[in-house]
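In: Structure here, sequence nowhere to be found:
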């Protein structure tokens, strides 16, 4: 049995976003992601071969989906499912406090 604290020991400043693997099973991979002002590099888009369900627990972020005119502003409690091969990028994350994400990669 595994357990932990999603909010425990959150860093306030990171050189790069941190990704912690919480579980990896045949149908899903679950990650805790901590951002402290990071964003996707200019011109970079995620294009993943699997769906991703994202839940913002703390902080805030701007997530741009290719083809949409503006980034979606995510606040605590916001979630979305990004289908496979839908290009997206992180435009910004809160530089004043850690942004905590829970990401579930849904393998087919």
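Out: Everything's here; your move. Owing to the predicted nature of the structure, the values given are computational and were not obtained by experimental measurement. Numbers count the residues shown, from 1 in each chain.
In: hey, let's count contacts and neighbours off CA atoms from now on
Out: OK.
In: okay, now residue 82: neighbour count?
Out: By other CA atoms under 10 Å, 18 other residues sit near residue 82.
In: what sits against the closest residue to it other than its chain neighbours?
Out: Once flanking residues are discounted, residue 82 sits nearest to residue 52: 5.1 Å by CA to CA, 6 or more residues apart in numbering. Taking CA atoms under 8 Å, 6 or more residues apart in numbering as the criterion, residue 52 is in contact with 81-84, 103-106.
In: and here's the other structure:
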């Protein structure tokens, strides 16, 4: 048993990526951000699909293909297709953003 909302450090110099479940077919990850974003020159370009939910906080995801920037709040989710280049353009600077990401093929 575990909780997505506990064991959060008081300071977050970098994002935390924590695998909760990992098999050959699926990986479930908790991500904790606080004012973090992907650098301007970097893009995520994953070989797996990613379904992501904002459990707590807020974030913005930008897609390279010209799709509108998405502003996600608590309870919002999005499915990101494999090879769809994207980045986190903003996370809330004063409160933690807790994500639940499910990677699948």
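Out: Thanks, I have it. Just so we're clear, the structure is a prediction, and the values are computed from it rather than from any experiment.
In: Could you get me the TM-score between them?
Out: Overlay of the two chains. TM-score (TM-score structural alignment, normalised by the length of structure 2): 0.94; 105 aligned residues with a CA RMSD of 1.2 Å.
In: about what we covered before: element containing the residue nearest to residue 82 of structure 1, please.
Out: When elements are assigned from DSSP states H and E, residue 52 of structure 1 belongs to strand 51-58.
In: So what does the residue nearest to residue 82 of structure 1 match up with in structure 2?
Out: In structure 2, the residue matched to residue 52 of structure 1 (TM-score structural alignment) is residue 50.
In: any idea how far that match lies from residue 94 of structure 2?
Out: Using CA to CA, to the nearest Å, residue 50 of structure 2 is found at 26 Å from residue 94 of structure 2.
In: How about residue 49 of structure 2?
Out: Distance from residue 49 of structure 2 to residue 94 of structure 2, counting by CA to CA: 30 Å.
In: Tell me where structure 1 has helices.
Out: Assigned by DSSP state H, the helices in structure 1 number zero.
In: from memory residue 14 of structure 1 sits against residue 36, does it?
Out: Yes - here residue 14 of structure 1 reaches residue 36: they are 6.0 Å apart, a contact under CA atoms under 8 Å.
In: more crowded one of these two?
Out: For residue 14 of structure 1 versus residue 36, neighbours defined as other CA under 10 Å are more numerous around residue 36 (25 against 13).
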